[in-house]
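> Got a predicted model here, sequence first, then my questions.
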Amino acid sequence: MGIVLKQSFINTIILFLGFGVGGINVLFLYTHFLHADYFGLITFLLSAANILLPLLVFGMQNTIIKYYSSYKTKFERDNFLATTLVIPLFIIIPLALIGTLIYENIANWISEENPIIKNYTYLIFITAIFMGYFEVFYAWTKVHLKSVFGNFIKELFPRICTSFLLVAVYLKWLTNEQFIYSVVVVYGLSTLIMMLYAFYVYKPTLKFVLPNNIKEIMSFSFYIIVAGSAAGILLEIDKFMIPQMEKIAQVAYYSVGIYIASVIAIPTRAMQQITSPITAKDMNDDNYVEVEKMYQQTSINLLIVGGLFFLLINLNINDMYELINKPEYTKGVWVVLIISLSKLVELALGTGNAILVNSVYYKIFFYLSIAMAVTVIFLNKWLIALIGIDGAALATLIVMVVYSVIKIFYIKSKFKIQPFSIQTIKISIVLSVVFIIFYFWNFPFHPIINMGIKGILISGVYIFLINQFKISKELNELFLKLLKKQKNH
């Protein structure tokens, strides 16, 4: 777990910095410098691009993770990497031609409820290409266990650039319209930087010779592309569907709530950068002892760290929105709690998704992802009409709970491993007790002071209980090391 902990720690810091910069953007700069309609527009465009992304690159980012370690010679690896760069072009070029022919119909359909979208529809396709190839080159570096720089370019670079762009809008150096185009350029620049770094990490001899197992690769990619698209739908369809049923400004209110709740997912995003390729290698080597060990360790440790974020966010949410000082955005308060719960469920799954994707049973991931996507679309249509943006969040929670349970039982039936133990019950009790204790505690000071006081109290009680009940061996050892260092100093 040495390299996992080291890179996960660095990636977590990068993600925190990224979320910090993004938080400034979403909670303050976007809300105060950009018109709500354009905030909703850029959110919609990026979400739609994320949905399209897996299709355009034919799932090659996942294919690299799964198969790269199975090739033993440089010649085989070079052929494989060259193939992953070329295959997406057989999707992108025909779709670009078809899209050009029927562009007007697509643009009219997407912008039916909100005409502002129409002139920017083509940016979805361009951004998806940038995002797709970024993920391919990022996967290229991850299989060499070099995830940190790519994580920086993915999480921090676009957000820092966006901060400057939003300030430029405020200073009237850019119009709202020019800001939209500038963000797309930033994603293109990110991809270029990632490509150069990927070739720096490993420079193959690019000769397009098909790998011997090309049929197996194409079969896997086909299933993963659909599964990836379905997963993208699960994550982004709410922000795509809200403008079809509500005013586009509602997407802005929803996005703020989603962003705040997404902080809880920082630990799993950081750890997945390195655990996914390691899980793939262990699966290729039939090393199921290590697979189970990582499955259980990631589940409990992610729940502990994510649980602290859950408490800090939801027990300070009113002060957070008071700090934003935009009353219309408080419509997302319940979105924060509901999505936070769905993120906790996701954390509890640990490396479950990586196990499914990198096993011989990867097709079940395809079927489950399709079922999840279809279910969330129907639930969104019903619940958004019923209770607005809270309905979109509730749809996500329902789908996440149901299908996470199914995945856990499926992995248990096939591999005889599962992520839970008595420690899972302990952490659930600790989370519930701390939440109930502090839920009704409010201070009459400035929101920042309130959050500071409450945050220190919550963190102190939570960490004490985690340590006292010995819920995580790894985290307990970390606490002991930190205490020893403090005593030595």
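Received it, and whenever you're ready, just let me know what you need.

> Please count neighbours and contacts with C-alpha atoms only from this point.
Fine.

> what sits against Ser342?
By CA atoms under 8 Å, 6 or more residues apart in numbering, Ser342 lies in contact with Thr396, Leu397, Met400, Val401.

> what's the helix or strand for the last one?
In the assignment (DSSP states H and E), Val401 maps to helix 389-415.

> Show me which residues of the helix or strand that that helix is followed by are buried.
Using DSSP H and E, the next helix or strand after helix 389-415 towards the C-terminus is helix 422-439. Residues of helix 422-439 classed as buried by neighbour count (16 or more other CA atoms under 10 Å): Thr424, Ile427, Val430, Leu431, Val434, Phe435.

> hold the first one in mind and look at this next one:
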Amino acid sequence: MGIVIKQSISNTVITYVGFAIGAANTLFMYPHILGKDFYGLTGYVLSAANVIMPLMAFGVHNTLVKFFSGYRSEQEKDRFLTYLLLLPLLVAVPLLILSLVFYEPVAALLSKKNPIIFDYCWQIPLIGLFMAYFEIFYAWVKVHLKSVFGSFAREILLRLLITAGLFTVFFKWISAGTFVNLTVLIYGVITIVMGISAFKVRQFKADLRFPENRKAVFNYSIYIILSGSIANMLLDLDKFMMGFYIHIDNIAFYNVAIFIATVISVPSRAMHQIAYPITAKLMAEDKYIELNELYKKTSISLQLVGGLVFVGILVNIKQVYLLLPAEYGQGMFTVFVIGLSKYLDLILGNNNAIIFNSKYYRAVLLLGLLLAALMIGLNMFLIPKMGIDGAALATLASIALYSLSKLLFVVFKMKLYPFSKQTLYSFAILTATFCMFYYWDFPFHPIPNIALKSILVTVFFIGINYWLRISPDVNSVIDKGFALLRRK
């Protein structure tokens, strides 16, 4: 777990810095500079692009992680990488051509409820393609256990470029509509930067003599397209479907709530960057005892760190919304609901990595398709009736069922168990912390109120978890921090 903890800490720090920049963008700059309609439009375009991203990527970003360690010679690796760089073009090129030929009828359908969408639909496949190749290059560096720069590019560089773009709107150098177009260039830039980084980590010679197991690689990629599509649908389909049923400014309100809740997932995202290739390696070597140990450690560590973020958000949420225009307050319920869904997914540890690298991934993908269909149905029913609250409830139900199904599959089929009595202890501590701190606030301005309350919550929550030794890995990190301070 040493390299997992080391790079997870680096990735976590980078991701939280990125989220701090994102918080400034999401909570202040987007609402006040871009306005609710163009903010909603930006969220709609990016969500739609993210939904089609797995199709554009052809599942290659996960395929690369699964198969790369199986190639021994440099020549075999070159053939494999060449093959993977070309595979996405099988879908991307026809899709781009179709989007040009049938632009008007498709754009008219997507913009029926919100006409503002019509002139910006062309961005969706382009941004989806850039997202796809970014993830491929990111996977390229992850298999070499060099995930930190990729985290920087996605979490910090991307948001800094968005900040710069928002400032150009603020100074009236460009219009809000031009900024939405500028997002295509921004995603193109970070993809190029990530590609350059990937080729520096491992240079390769293009070799069109594709790998001998290309059929297995192709078949696995097809299934991963389905799995990635399901995962991304669970993340972004709700915002995409809102464009059909309610006014686009609701997407702006929903975006703010989702951003706040998504902070809970940061520790998971950071750890998975390095835990995923290690999981793949352990499974390839049939080291299931070590894998079960990794499973438990990632679960309890993520539950502790993610639980701190979750309870910190909940006890401060009323003060956070005092910093926003009053109309954004209707998203507060969404924060609670989506936050719970993120927490449920978080405590599964490296569950996804285990499934996608096992022989059972096909069956779970079929189950995922059923749950994706359920999510579509729930959104169609709940969004017209309840607006963004309905979308949040549909997402919670879908993610909870999907997470439960994946957990049961790993437990019963692979005899791997993520939970222990520490899981219950940590949840009890989280509940007690929420009850103690939610119902009162300092009589200050929201910012110092949030800061002081966060310090108290952190000291109490981490102190109790440390004293009870809920996560040995987290305790080890804290002990090293104390030792470093003593040496200084």
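Thanks, I have the structure now. None of the values given here were measured: they were computed from a predicted structure.

> Scan the contacts of Ser342 of the first structure and report the most crowded one.
The most crowded member of those, judged by other CA atoms under 10 Å, is Thr396 (26 neighbours).

> With the second structure overlaid, how far apart is the longest helix anywhere in the first structure on average?
Determined from DSSP state H, the single longest helix within the first structure is helix 214-245. Following the fit onto the second structure, the mean deviation recorded for helix 214-245 of the first structure is 0.9 Å by mean CA distance after the TM-score superposition for the first structure.

> And stretch 3-18 of the first structure, by the same measure?
Looks like 0.7 Å for stretch 3-18 of the first structure (mean CA distance after the TM-score superposition for the first structure).

> what does that stretch contact?
Residues contacting stretch 3-18 of the first structure (CA under 8 Å, 6+ apart): 147-148, 151-152, 155-156, 159, 266-267, 270-271, 273-275.

> Share the number of residues neighbouring Pro446 of the second structure, please.
The burial count for Pro446 of the second structure: 18, using other CA under 10 Å.

> same question but for Glu155 of the second structure, I mixed them up
Around Glu155 of the second structure there are 21 other residues, counting by other CA under 10 Å.

> Without its sequence neighbours, what residue ends up closest to it?
Gly18 (4.6 Å; CA to CA, 6 or more residues apart in numbering).

> residue in the first structure matching that neighbour?
Matched by TM-score structural alignment, Gly18 of the second structure corresponds to Gly18 in the first structure.

> Just the element for that match, please.
Going by DSSP H and E, Gly18 of the first structure is in helix 2-24.

> how close does the residue nearest the centre of the second structure sit to Thr262 of the second structure?
In the second structure, the centroid-proximal residue (CA atoms, centre = their mean) is Arg269; its distance is 6.5 Å. Arg269 of the second structure is 10 Å from Thr262 of the second structure, where distance means CA to CA, to the nearest Å.

> so what's the alignment partner in the second structure of Ser111 of the first structure up against?
Under the alignment (TM-score structural alignment), Ser111 of the first structure maps onto Ser111 of the second structure. Counting by CA under 8 Å, 6+ apart, Ser111 of the second structure makes contact with Ile117, Phe118, Gly243, Phe244.

> so how far is Ile429 of the second structure from Ser111 of the second structure?
Shown here: Ser111 of the second structure relative to Ile429 of the second structure, a distance of 47 Å by CA to CA.

> cool, and Arg202 of the second structure?
Separation of Arg202 of the second structure from Ile429 of the second structure (CA to CA): 45 Å.

> quick one on the thing from earlier: let's see which of the contacts of stretch 3-18 of the first structure end up in helices.
Here DSSP H is the test, and the contacts of stretch 3-18 of the first structure give Val148, Asn151, Phe152, Glu155, Arg159, Ile266, Pro267, Ala270, Met271, Gln273, Ile274, Thr275 as lying in helices.

> All good on my end, thank you.
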